[in-house]
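Peer 1: when you get a sec, could you give me coordinates for this:
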Amino acid sequence: MSQYIVDDREMPKFRVDRAVMVDPDVFAREKELIFDRCWLYVGHETELAKPNDFRTRTVGGRPVIFFRDSKGVIRVWVNSCPHRGATLCREPSGNARFMTCFYHGWSFSNAGKLVSLPDDESYGPDFDRPGLAAPAQVDSYRGFVFATFDPEAPDLRTYLAGAADYLDLVCDQSNEGMRVLAGTHEYSAKANWKLLVENSFDGYHAVTTHQRYFEMAIAARSGSEGDAVRARATGAGSTNTLVQSRGIDLGNGHAVTAGSPVTGGIFGRPLTPAGQAEREKRFRGFAETYGEAWVDRMRGTRNLVIFPNLVVIDLVMGVVIRKIDPVSPDYMEVSAWHLAPPDEGPELHRQRLDNFLTFWGPGGLASPDDVEALETCQRSFASRGELRYSDISRGMNKERPTGSDEFQMRTWWRRWNVIVTGEELPPEEHAPLDGVWAGTRRDPADTTTSAPATAG
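Peer 2: Here you go, the predicted structure:
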């Protein structure tokens, strides 16, 4: 048995010691072994529309400046003056060619070079003029910018492994490139950061925690459409081959709950006939570019977690980018953005925003429910002497785990365990992906008919 995890394949049973949610020593190891070494999300390139645009962020516990320099190059700088450490950029966003420290007046270009300092002659002609510090590596994939503080970390594309396919499924939904809309949803929770990671691709809680939302969604639809909403939320179909959602291991701790085409676009308020017609027209165009097999997957839904703390959810007519920042063992800060296709019509865009805000917004029917649930969990961990473990066993006995099972969470926890404790637990064996789950992307340069999907 692992120090923190019970992974019993014979029972089967998977449990996580609740000490990992409260122990300061565990939190310190996470900071050193996970957040100092893994690739971490910084922001999306479209947030920096013009040269000299910047955003200030926290990445891996460090303050950083997310910059597009004067030549248009994306940069990430540590937001600390190399002179005495003061915060260099104190605004959340803006446009600037230079950054001047308010403490002693040292000034830096947005390319990171020290360009002036008061009383320069007092430092002598041979003074080594320090530039801004930066993460060891910065790279991007399809507009998503990541950084790692580990110079020995593998390249980003290798790190993303199978998660790259799911970012492609999101990004291919626009011919002009998906863009982050203006505004950031910032909130906090008095709970351990790993609880929100679990929650972000936990389909099991949907109907019970978000009962009000599903009552609204079902009432807005009739007959088979209402049944489809109910089935997607509860994982109906898990006992036969018509599984409507799957939990999928993407490698390196990344995982996803992916919904089939049957489930895509069924949540929230129904689209108007004009909105639905435009949506279908867009999908037909994507099929001509990428092939029917790929677009069948695109029509579905996906709750993607990129280890350790990035969440991308394509659901309810909108794509959420969620960054989870641990602050202490029992407190996290969360930043979320809305990613959308800029080339859709104004009416479809209006309906997208309406559905998005109804579910994901600050006053929506999802996020406040989730925060309340996680905070009650954290408070109950005071009783860990009597209730030592949390159970994450659902679906271990299934040939094909669904999105309402917990296979994807166990995948994440096994990666956490090998990094934090050094003990590697064997992966679960389930039926290989086939049908819609294995549909591949055709190269847009290839005009031939796409081949049928094969088993993954």
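
Peer 1: from now on I want contacts and neighbour counts done on CA atoms only, so please keep to that.
Peer 2: Will do.

Peer 1: show me where this structure has helices.
Peer 2: Secondary structure of the chain (DSSP state H): helices located at 24-30, 156-160, 163-171, 193-200, 206-209, 211-219, 223-234, 273-290, 292-298, 346-360, 367-380, 407-421.

Peer 1: by contact count, what packs against the longest one?
Peer 2: Secondary structure elements in contact with helix 273-290, counted by 3 or more Cα pairs under 8 Å, 6 or more residues apart in numbering; DSSP states H and E, are helix 292-298, helix 346-360.

Peer 1: what comes up buried for that helix?
Peer 2: When neighbours are counted by 16 or more other Cα atoms under 10 Å, the buried residues of helix 273-290 are found to be G275, E278, R279, R282, F283, F286, A287, E288, T289, Y290.

Peer 1: circling back to that earlier point, between the helices of the chain, which one is nearest to T46?
Peer 2: Comparison of the helices of the chain against T46 by Cα to Cα identifies helix 163-171 as nearest, at 12.4 Å.

Peer 1: next, the structure of the following sequence, for comparison with the previous one:
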Amino acid sequence: MSQYIDDDRDMPRFRVNRRVMTDPEVFALEKEKIFNKTWLYLGHETELKKPNDFKTRTVGGRPLIFARDKLGQVKVWVNSCPHRGAMLCREDSGNARFMTCAYHGWSFSTSGDLVSMPGDAAYGPNFERPQLAAPAKVDSYRGFVFVTFDPEIVDLKTYLAGAAEYLDLVSDMSEVGMEVLEGTHHYSVRANWKLLVENSFDGYHAMSTHQRYFEMIVAARGAIDAGSSLLNSRSINLGNGHAVTVGGSGSGDIFGRPLSDEAKAEREARYERLRAKYGEGWVERLNGIRNMVIFPNLVIIDLVMGVVIRKIDPVSPDYMEVTAWELAPPEEGAELKRQRLDNFLTFWGPGGLASPDDVEMLESAQSAYASVNELEWSDISRGMHASVPVQSDEYQMRTFWRRWNEIVTGEVLPPEDYDELPDYWTAPRLELEADSTAVRS
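Peer 2: I've put the predicted structure just below:
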């Protein structure tokens, strides 16, 4: 048994030592070995609609500028003036041809070039004018932009492994390309970041933690058959620590508030056109639900009338900051968009019907970890004895933890073995289109 993971295949039992949620030394190892060495999500290309649009983000503990230059190319810069280090851009977002440091007035274009500095004659004719710094690599897949600070890392498509197929599923919901809607959720949680990773694709907690939401659903539409939906579901290892839980076609309707007849008709008409383009099997999968974690801290949730992108930023062993956006088909009509935005606010929002419940549970767990000397291990064994891992099992979490353990400790734990997925869960996309052009700084 390793220091942090107890992976007992004979019992079977899988446990995680709670010190990984509290120990500053573990947190330092995570920063060094995970957040300095993996691909990390930055943003979606559609957030930058016009030349010279920019957003400021924190990724892997670094302040970054996510921008589209005057030629329309996506660029990513470290948000620090190369003169004396002050933060160059102090706005969350905007549109500007130049970014000027408030400290000494050095000014840079969105292409990263130094365009002016007060009293530049004082530097002499041969002074080498510095440019903005960039992460080691920047790349994108289907509009999702990632950065890494490791120049030796594998390319993004290789890193995504099986998660790329699920980004395809989400992206194919639109006939013209999905876009991130205006409006962002920002909130913080006084708990370890890995607790929200677990929670984000944990189907076991739904009925107990979100009881008030399900009471509302039952009142709105009558009894729901959640048991059948869970049986018709899977947890899938996507490689490289990524994992997803998926539900069958139409399962999202079971757990969501009823759509209007107008919204149903519009959605079905679009799905019919997508079937003609990509095939029945692909669109049946597309019409299901999915909660995916792309290791280490990106969550894509396609559930309850909406696609949520969630970025989890660790700040300390017991504190994280969370940012979330809504991804939607831009061609969607007014009624579907209204219901989608309402759901993004009232279900997924920091004051909604789901997120506050989750935050309360995670903070409760973190507080209880003060007793780690008396109760050292958390159990994540659910479903280890089963022949098929379903949404309410914990296989997806064990997938994350085995990769986490491999990176942090160097110990490789063998994967769990399950039969190959049935055809329904692997139906291919019949028309393969070229991936979106990679962006690079």
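
Peer 1: please work out which of the helices and strands packed on helix 273-290 of structure 1 is packed deepest.
Peer 2: Neighbour counts averaged per stretch over these are highest for helix 292-298, at a mean of 24; criterion: mean count of other Cα atoms under 10 Å.

Peer 1: any idea how many residues pack against the nearest residue to R234 of structure 2 once chain neighbours are set aside?
Peer 2: Among residues not flanking R234 of structure 2 along the chain, V390 sits closest, at 4.2 Å (Cα to Cα, 6 or more residues apart in numbering). Around V390 of structure 2 sit 25 other residues, with neighbours defined as other Cα atoms under 10 Å.

Peer 1: go on, A161 of structure 2?
Peer 2: 15.

Peer 1: G60 of structure 2 and T38 of structure 2: what is the separation?
Peer 2: G60 of structure 2 sits 9 Å away from T38 of structure 2 when distances are taken as Cα to Cα, to the nearest Å.

Peer 1: neighbour count: those two, which is higher?
Peer 2: Neighbour comparison, G60 of structure 2 and T38: the larger count goes to G60, with 26 against 20 (by other Cα under 10 Å).

Peer 1: contacting residues around the closest residue to E30 of structure 2 other than its chain neighbours?
Peer 2: When the adjacent residues along the chain are set aside, E30 of structure 2 lies closest to V408, with 6.7 Å between them (Cα to Cα, 6+ apart). The neighbourhood of V408 of structure 2, defined by Cα atoms under 8 Å, 6 or more residues apart in numbering, consists of L29, E30, K33, I34.

Peer 1: do you know how far V408 of structure 2 is from I34 of structure 2?
Peer 2: The spacing between V408 of structure 2 and I34 of structure 2, counted by Cα to Cα, is 8 Å.

Peer 1: quick revisit: aligned partner of the residue nearest to E30 of structure 2 in structure 1?
Peer 2: When the two structures are superposed using TM-score structural alignment, V408 of structure 2 falls opposite V420 in structure 1.

Peer 1: hang on, the earlier thing: TSV for the helices of structure 1, including distance to H185 of structure 1?
Peer 2: Formatted as TSV, these follow (distance: least, Cα to Cα, whole Å):
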stretch	distance to H185 of structure 1
helix 24-30	25
helix 156-160	25
helix 163-171	20
helix 193-200	15
helix 206-209	21
helix 211-219	20
helix 223-234	25
helix 273-290	26
helix 292-298	26
helix 346-360	9
helix 367-380	10
helix 407-421	25
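
Peer 1: S116 of structure 1 is nearest to which of those helices?
Peer 2: Nearest to S116 of structure 1 among the helices of structure 1 is helix 156-160; the distance by Cα to Cα comes to 34.9 Å.

Peer 1: returning to that earlier point: among the contacts of V408 of structure 2, which ones are buried?
Peer 2: If you count burial by 16+ other Cα under 10 Å, the buried members of the contacts of V408 of structure 2 come out as E30, I34.
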